[in-house]
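**Q** Mind looking at a prediction? Sequence and model below.
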Amino acid sequence: MAQKTDREAGQVQIWDLPTRIFHWALVAFVGGCFVTAKLGGNLMVYHIYSGLMVLGLLLFRMVWGVVGSRTARFSHFVRGPRAAWQYARSLTGSHPQHVLGHNPLGGWSIVAMLLALVIQATTGLFANDEIFTYGPLYSMVSEATSIRLTEIHRLNQGVIAGLVGLHLLAVLFYLGVKRENLIMPMINGRKPGSPSPKTELKTPPLWVALLVLAFAAASVYFIGW
């Protein structure tokens, strides 16, 4: 039997491949950062490597949020407070606003998550544990500055954990209450819907994503290695 097309199966493409790879790679390396930080010891070297990978992914996402496909762009999902409030109110009804990609409320949670991770990754570059682990750029600041940035780095762990918790609760809310699976679209890129020229997702050529990736990788290599 021939495989059904998205139109025949009632599927809409909402996430491009680079965005999906970024998402799951970020999950893996942020998780690695938390695990290695808690275990400490010789694993701290891997904590630094994981942190640099997170920084590289964030650099990629910042650029991809400008040049990527429509749903990946910040201009698509970063809306004003009024739009976020109206969407939040619609959740109390049986038919919330239908949005391709991040909804106005979720868009702000993504911005908050990315901002918290940027703070964590950048402060980690200058942090130290006062034993034997030092960030790649530790020598570029004074000891007092490094101590202050290290404290921010530690405190911000709780902020990130809280944001991750809210993100997971939102996913469970949509799955259990609204009967909308947000996980599968981030795996296969598609969600149920009616394909049309208006909803067609146009993804930039692969070379654009590879160029952005090369920029992010070169930046991290210059910083950390």
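**A** Received, thanks. In this text the structure is predicted, and so the values were computed from the model without any measurement.

**Q** Every contact and neighbour count from this point should use C-alpha atoms.
**A** Fine.

**Q** Which parts of the protein are helices?
**A** Listed in chain order, the helices of the chain (DSSP state H) span 6-9, 17-39, 44-67, 74-77, 81-90, 104-124, 143-176, 185-188, 206-224.

**Q** P195: which of the ones you listed is closest?
**A** The closest of these to P195 is helix 6-9. By C-alpha to C-alpha, the value is 5.6 Å.

**Q** ok, back up a step: save the helices of the chain as TSV, and put in mean neighbour count and distance to Q97 too.
**A** Listed next are these as TSV, based on neighbours: other C-alpha atoms under 10 Å; distance: least, C-alpha to C-alpha, whole Å:
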stretch	mean neighbour count	distance to Q97
helix 6-9	13	22
helix 17-39	16	23
helix 44-67	21	23
helix 74-77	18	14
helix 81-90	14	6
helix 104-124	19	10
helix 143-176	15	13
helix 185-188	16	18
helix 206-224	15	31
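
**Q** Comparison target, given below:
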Amino acid sequence: MNPNLSNSSTQSAPTVLVWDLLVRIFHWSLVGFFSLSYVTGDSGSQVHILSGYTIAGLLGFRLVWGIIGTQHARFSDFVSHPGTILQYLQSIVSGTARRYLGHNPAGGIMILLLLSGLTVTVFTGTMLAGFEGQGPLASSPILQLDEHWIEEVHEVTASILVFAVLLHVSGVIFSSRMHQENLVKAMITGRKKQQEKDHD
């Protein structure tokens, strides 16, 4: 097949709304507030604490929207069996990976890892605020745990999250090149090209 014809058909493919407005607002808000939390982490300032609480609210919303939201926002749409994830990774290596309208299996597990890591980071951060007499855990029995250990978990998890974000961005760039579509733009507009062989 002529690659120019393939590129032309990709460019002219009709678009369909994949990411609803709330998913897009959540995504870019999370990018902003996680970045703010990370750069203010050493200061322990009110900005850092408030950005952490905002992330907690965003995570709460995403949990609910992952259950009752639109098709590609739901966990049921992108949470895959480990075997499916492995098969997808193997198909990437062999160059036969299918294109997904929503998250592909590798992207889906990355989303779960990011959300889980953020939950741990926010919870341990709330505990650290509690040790200082602030926040909803200020008088909680859970504060009997060792503060130094909680701080270590908080910092290590945040660092792992940065690495995971870099992997996520690398995956987005790779998929964009492989399927000849700007996935960053898709998360701004909400729309992606629809092709006959897409996995819904």
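**A** Perfect, thanks for sending it. Keep in mind that this is a model prediction, so the values were computed, not measured.

**Q** Report the TM-score for the pair.
**A** The TM-score (TM-score structural alignment, normalised by the length of the second structure) is 0.83; 185 aligned residues with a C-alpha RMSD of 2.4 Å.

**Q** that older thread, of the helices of the first structure, which approaches G135 of the first structure most closely?
**A** Checking those against G135 of the first structure by C-alpha to C-alpha gives helix 104-124 as the closest, at 5.9 Å.

**Q** between the closest one and helix 44-67, how big is the angle?
**A** 140 degrees (axes from the mean of the first three to the mean of the last three C-alpha atoms, to 10 degrees).

**Q** Give me the mean deviation of helix 104-124 of the first structure from the second structure.
**A** For helix 104-124 of the first structure, the mean deviation from the second structure after alignment is 0.5 Å (mean C-alpha distance after the TM-score superposition for the first structure).

**Q** Repeat that for stretch 24-35 of the first structure.
**A** Mean deviation of stretch 24-35 of the first structure from its aligned counterpart in the second structure after superposition (mean C-alpha distance after the TM-score superposition for the first structure): 0.5 Å.

**Q** what's that stretch aligned against in the second structure?
**A** Per TM-score structural alignment, the counterpart of stretch 24-35 of the first structure in the second structure is residues 28-39.

**Q** Now tell me what touches the matching stretch from outside.
**A** Contacts to stretch 28-39 of the second structure, defined as C-alpha atoms under 8 Å, 6 or more residues apart in numbering, come from residues 47-49, 51-52, 54-55, 58, 158.

**Q** Columns distance to D20 of the second structure on top of the residues you listed, output as TSV?
**A** Below are the contacts of stretch 28-39 of the second structure laid out as TSV (distance: C-alpha to C-alpha, whole Å):
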residue	distance to D20 of the second structure
V47	29
H48	29
I49	29
S51	24
G52	24
T54	21
I55	19
L58	15
A158	28
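
**Q** if we can go back for a sec, pipe the helices of the first structure into CSV and attach distance to P96 of the first structure per row.
**A** Listed next are these as CSV, based on distance: least, C-alpha to C-alpha, whole Å:
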stretch, distance to P96 of the first structure
helix 6-9, 23
helix 17-39, 24
helix 44-67, 25
helix 74-77, 16
helix 81-90, 5
helix 104-124, 12
helix 143-176, 11
helix 185-188, 18
helix 206-224, 33
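
**Q** circling back: closest to L21 of the second structure among the contacts of stretch 28-39 of the second structure?
**A** Distances from L21 of the second structure to the contacts of stretch 28-39 of the second structure, taken by C-alpha to C-alpha, are shortest for L58, at 14.1 Å.

**Q** got a list of what the aligned residue in the first structure for the closest one touches?
**A** Counting by TM-score structural alignment, L58 of the second structure corresponds to L57 in the first structure. By C-alpha under 8 Å, 6+ apart, L57 of the first structure lies in contact with 22, 25-26, 216.

**Q** could those go into JSON lines alongside distance to F77 of the first structure?
**A** Below are the contacts of L57 of the first structure laid out as JSON lines (distance: C-alpha to C-alpha, whole Å):
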{"residue": "F22", "distance to F77 of the first structure": "17"}
{"residue": "A25", "distance to F77 of the first structure": "21"}
{"residue": "L26", "distance to F77 of the first structure": "19"}
{"residue": "A216", "distance to F77 of the first structure": "23"}
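
**Q** how near is the residue nearest to the spatial centre of the second structure to A164 of the second structure?
**A** Central residue of the second structure (C-alpha atoms, centre = their mean): I111, 4.0 Å from the mean position. For I111 of the second structure, the distance to A164 of the second structure equals 10 Å [C-alpha to C-alpha, to the nearest Å].

**Q** Then I188 of the second structure?
**A** 21 Å.

**Q** can you check M187 of the second structure too?
**A** Going from M187 of the second structure to A164 of the second structure by C-alpha to C-alpha gives 18 Å.

**Q** got it, and L145 of the second structure?
**A** 27 Å.

**Q** Repeat that for G107 of the second structure.
**A** To A164 of the second structure, G107 of the second structure is 11 Å away according to C-alpha to C-alpha.
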